[in-house]
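J.: Task: produce atomic coordinates for the following.
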Amino acid sequence: MHWLFGDQLGPHFLTPGEGGPGRDTPLLMIEARSVFRRRRFHRAKAHLVLSAMRHRAAELGDRLTYVRADTYAEGLKRAAGGRAVSVHHPTSHAALRLVRSLPQVTVAPARGFLTPMADFTAWADGHGGTSLRQEDFYRRVRRDHDLLMDGDQPVGGRWNLDADNREPPPRKATVLDIGRPYRPRESEIDDEVRHDLDRWEKDGDVSFVGRDGPRLFPATRDEATAALRRFVTHRLTTFGAYEDAMLAADPHMSHSLLSAALNLGLLDPAECVERAEAAWRAGNAPLNSVEGFVRQIAGWREYVWQLYWYFGDDYRHSNVLRHTGALPDWWNDLDADALEARCLRTTLAQVRDTGWTHHIPRLMILGGYALQRGWDPAAVTDWFHRCFVDGYDWVMVPNVVGMSQYADGGRMTTKPYTSGGAYVNRMSDLCGPCAYRPGDRTGEYACPYTAGYWMFIDRHQKRLAGNHRTARAVHQLDRIADLPEALRQERARGDAPP
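T.: The predicted model follows:
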């Protein structure tokens, strides 16, 4: 028997070889209710995962045994008894511990990624386990997979076109003038899932956060490939320039919205980057957009996956900044209506309503606010894991602990990623109608991000003074006359909704 986890749903998990199942091997999938009892997940995320699993079960028919059980161990015992079971390497440390604790289960190599773990380990060990910069790894992946290459050199002469992909949104635009993203049609399976989730909540068995409107993300292979085609055809062209821009009325901008489908295993990363490259070679998309998309998948996504395993399970407990603040109730409950700060209110409402925002609101608005206030990075990581439809342990531990909260002290990134209101004002239309002013540090209209940024720099000035990328900000502390008053006011605010 071959066991499929709920994020191993694409055809590339069933092809023979490297421990994969034979063409006639019986398949098993287990829907474990205990997963939803342990954490307060976003309702839309629970819906998407269960819908995807049940759709896949319907596609596989009699070949697959679908078990609804309280736990994975119970489901495995009921379906397989003492039979031998194989499974591809799971995507979390907890799941890997589980399958390795079961003597009947054999773990095969991971699928759904471009680089074998052993190859990354050899590369990382060759760097002494330090200075593992994403850019260096990204270039290796490009060479190994012949992505956007002209012989042994990058097409266009540059590896990274990020400098071309930092444009603010077009002036006076409220939305980008491009086609809307792919949206699936719900099926009877979605109705069944929604009915089950309603019943579980009514019985008090589980509790969710956020809203479960019409399903917005692919739950089947056909839907995922349709979403990929639509992105490459209609949205990839403008993706690059506005990759980091934000508009209040356009949460999607030109982003692909493929992360959920990729992380469910419905798409293989190779097909995504190869389709994008083909669009460029056919003259249908500019190089800066294609390279930016390729870097997100073949660079960043791959890098995050590999670091999750290379750094080990203890990495999640990193907290060099010694941040221990508790997440406030308005944050945990996604209570966007309690907020006046427009950027945070808009972003938190997007999470509440859809379980998704693109990477800049995640990093600079949500993550930046948490970092400035000194919240416990483990709690912040758990929140991102639970509240995003594309959030999995392997995704969020490096992204939040390392990138967003700088809790590892620089093992993953070269500086903390946080800013004052000026950055948000430059890259969005969020500040204009806001109750606060991005340039004000003190007073009634002081921006919580501007004051919060200097509060963070002041709190960690000794550490940041030794980093060439943050030393300038530390040197400015003594030159800001109103800074003591700004810090006093911001500390007095505490965890009150901004």
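
J.: from here on, contacts and neighbour counts on C-alpha atoms
T.: Noted.

J.: What are the boundaries of the helices in the stretch 201-350 of the chain?
T.: 221-230, 259-263, 269-281, 287-294, 302-311, 329-332, 342-354 (DSSP state H, counting those that start in this stretch).

J.: Those: which one's closest to V49?
T.: Checking the helices of the stretch 201-350 of the chain against V49 by Cα to Cα gives helix 259-263 as the closest, at 9.4 Å.

J.: Residues in contact with that closest one: which ones?
T.: For helix 259-263, contacts defined as Cα atoms under 8 Å, 6 or more residues apart in numbering pick out 7, 217-219, 224, 267-269, 389-392.

J.: can you list the helices of the stretch 201-350 of the chain in JSON lines and add distance to T418 and mean neighbour count?
T.: Supplementary listing: the helices of the stretch 201-350 of the chain in JSON lines, determined by distance: least, Cα to Cα, whole Å; neighbours: other Cα atoms under 10 Å:
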{"stretch": "helix 221-230", "distance to T418": "32", "mean neighbour count": "19"}
{"stretch": "helix 259-263", "distance to T418": "23", "mean neighbour count": "24"}
{"stretch": "helix 269-281", "distance to T418": "29", "mean neighbour count": "18"}
{"stretch": "helix 287-294", "distance to T418": "22", "mean neighbour count": "24"}
{"stretch": "helix 302-311", "distance to T418": "20", "mean neighbour count": "20"}
{"stretch": "helix 329-332", "distance to T418": "18", "mean neighbour count": "15"}
{"stretch": "helix 342-354", "distance to T418": "14", "mean neighbour count": "22"}
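
J.: And this one, please, so the two structures can be compared:
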Amino acid sequence: MRRWLFADQLGPHFLDDPDQPVLLVESTRVLARRRFHRQKAQLLLSALRHRARELGDRCDHRIGATYGEAVADYGEPLEVPDPTSWAARRFVTDLPGVTVVPTAYTATSRDDFSTWAHGGTDQGHSDGHGDGRWDGHGDGARGGTGGRRRLLMEDFYRWQRRRFGVLMDGDSPAGGRWNFDHDNRHPPPRRAHLDLPEPWSPSETEVDAEVREHLDRLERDGHAQFRGVDGPRRFAATRAEAGQALDWFVRHRLADFGPYEDAMLAGDWAMAHSTLSPALNLGLLHPLEVVAAAEQAYRRGEAPIASVEGFVRQVLGWREYVWGIYWWAGEDYADRNALGARTPLPRWFDDLDADAVGAACLSDVLAGVRERGWVHHIPRLMVLGNWALQRGYDPRALTDFFHESFVDGYAWVMAPNVVGMSQYADGGLMATKPYAAGGAYIHRMSDYCGGCRYHPSHRLGEDACPFTAGYWAFLDRNAGALAANPRLRRPLAGLARLADRAAVTAAEHRRGAGPP
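T.: Now for the predicted structure:
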């Protein structure tokens, strides 16, 4: 049967047979419906068209206004791997002549996660204390629909390690510990960059040129609007390129990943991160082959356990956990708004207008998104997400912004990461506390503050750090809703003792929606 593949199902593991006939569809309506980053649109269409060329005569490549038009009365039955979003899944299940088959997108199926979440497996629990990391490393989540009393990403991660035999020495974790986070929390070094080889990047092909002309024409004719700027394609668009990017990371950058994975440097946009998320989310790589490559480097003595474990935790732990939560929490998850945040995204933020912003960290991160459609996880959470949380930006609008602005942004990725982790809009399903932080955190974990017009320890005055003042204003605005949270007792007690509390909150109110 011919298999219809979406643009995030492009790896060979989405076909049962290497000779299976394939349908690939480009929908121009998708680009008209959302304001994607220009480089995201470039990457998606480049990947899809490269795959069509690879498949040759076995591929029926159609371009139409909508997916429905492209497959209506197709003339032969189609099967499609289970899509990666609620909306796409609902769409394909309603199409006559289309059969939905299991997907190989992740290592953990929806049923796997549901079984685990309801306690139906050998859980191998941790001690339950967690470690308070923003990205779910040991962080807790209160269960949503019965079954388990509480979900812990740490328990899920250990279950994953055991069942797939990843970084295991018999029944024990490699290196004698499950978690090397305490070795991986270094502030940045006192230099402008990490002095590592740059992340792998491709050489563009004639397909990229065709796509660029196509997008130029859509924009010129008023059929699409993009945010961000055009630029050279930085990320893999083919299976072969993805393999090269993985190999390059493992050989040249993995060993240095761990210590500085939570640090930021203005002069080093990727630090030691893999930049493999776009390839993974396009389906060009499978998560198990990625973690296997990292583990092999450890076994060969080419990368330390702390770096390898930290990387495996991100891929086999956090990424798979986000996938599971997206489906387990239900279709309405992206609309949750536990803190009642309603502020519309201001135009300067939505437009990635970094030049309008005086705060060094926020300006640099917005510029990174504008120029590349990608920044690593700490700028996403502790700069963009932290800013939005402090100002009460509408979480659904913010989720759409992340989905559209990042080259690796998809519905299943961004709903748990933004609604849950970043904005605490799910009321504690993904995290045990809101990840709001003042300028002191950014000062400790970056080199932004030294040349900034604002001082990270000042909350009033012309040089008051908007993150520091915004932190206290956030606590003041949400004190009632957060009063029962045990992890916020100390911050809320500090708020109660703040002599200039009224002045700080008034100053933040006057700041309004304008750029800092």
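
J.: After superposing, what score do the chains get?
T.: Once superposed, the chains reach a TM-score of 0.97 (TM-score structural alignment, normalised by the length of the first structure), with 489 aligned residues with a Cα RMSD of 1.0 Å.

J.: picking that back up, with respect to L321 of the first structure, which of the helices of the stretch 201-350 of the first structure lies nearest?
T.: Closest of the helices of the stretch 201-350 of the first structure to L321 of the first structure is helix 302-311, at 18.4 Å (criterion: Cα to Cα).

J.: Could you list every helix and strand in contact with the closest one?
T.: helix 117-126, helix 134-145, helix 393-396 (3 or more Cα pairs under 8 Å, 6 or more residues apart in numbering; DSSP states H and E).

J.: Quick one: the residues in the second structure that that helix pairs up with.
T.: Helix 302-311 of the first structure corresponds to residues 320-329 of the second structure when matched by TM-score structural alignment.

J.: And D198 of the first structure? What does it align with in the second structure?
T.: Under TM-score structural alignment, D198 of the first structure pairs with D216 in the second structure.

J.: Please give the number of neighbouring residues around its match.
T.: 15 (other Cα atoms under 10 Å).

J.: for it, what are its contacts?
T.: With Cα under 8 Å, 6+ apart, D216 of the second structure has no contacts at all.

J.: How much space separates it from A47 of the second structure?
T.: 18 Å (Cα to Cα, to the nearest Å).

J.: Could you do E213 of the second structure as well?
T.: 15 Å.

J.: So between the two, which is more surrounded?
T.: Taking neighbours as other Cα under 10 Å, E213 of the second structure and A47 compare with A47 leading, 25 against 12.

J.: which ones are touching the residue nearest to that one when sequence neighbours are not counted?
T.: Excluding its sequence neighbours, the residue lying closest to A47 of the second structure (Cα to Cα, 6 or more residues apart in numbering) is A237, at 4.3 Å. For A237 of the second structure, the contacting residues are 43-44, 46-48, 50, 279, 284, by Cα under 8 Å, 6+ apart.

J.: any idea what L258 of the first structure aligns with in the second structure?
T.: In the second structure, L258 of the first structure lands on L276 (TM-score structural alignment).

J.: Pretty sure G243 is one of the things that match touches, is it not?
T.: No - counting by Cα atoms under 8 Å, L276 of the second structure does not reach G243; the two are 9.9 Å apart.

J.: A141 of the second structure should be in a helix, yeah?
T.: No - counting by DSSP: H, G, I helix; E, B strand; the rest coil, A141 of the second structure falls outside a helix, being strand.

J.: Might one say that it is in contact with K433?
T.: No - using Cα under 8 Å, A141 of the second structure makes no contact with K433, being 9.6 Å away.

J.: Return the residue of the second structure aligned against A32 of the first structure.
T.: Match for A32 of the first structure (TM-score structural alignment): S27.

J.: Now do that match: how many residues are near it, please.
T.: Neighbour tally, S27 of the second structure, other Cα under 10 Å: 18.

J.: try the one 5 residues further on
T.: Here the number of neighbours of A32 of the second structure (other Cα under 10 Å) works out to 17.
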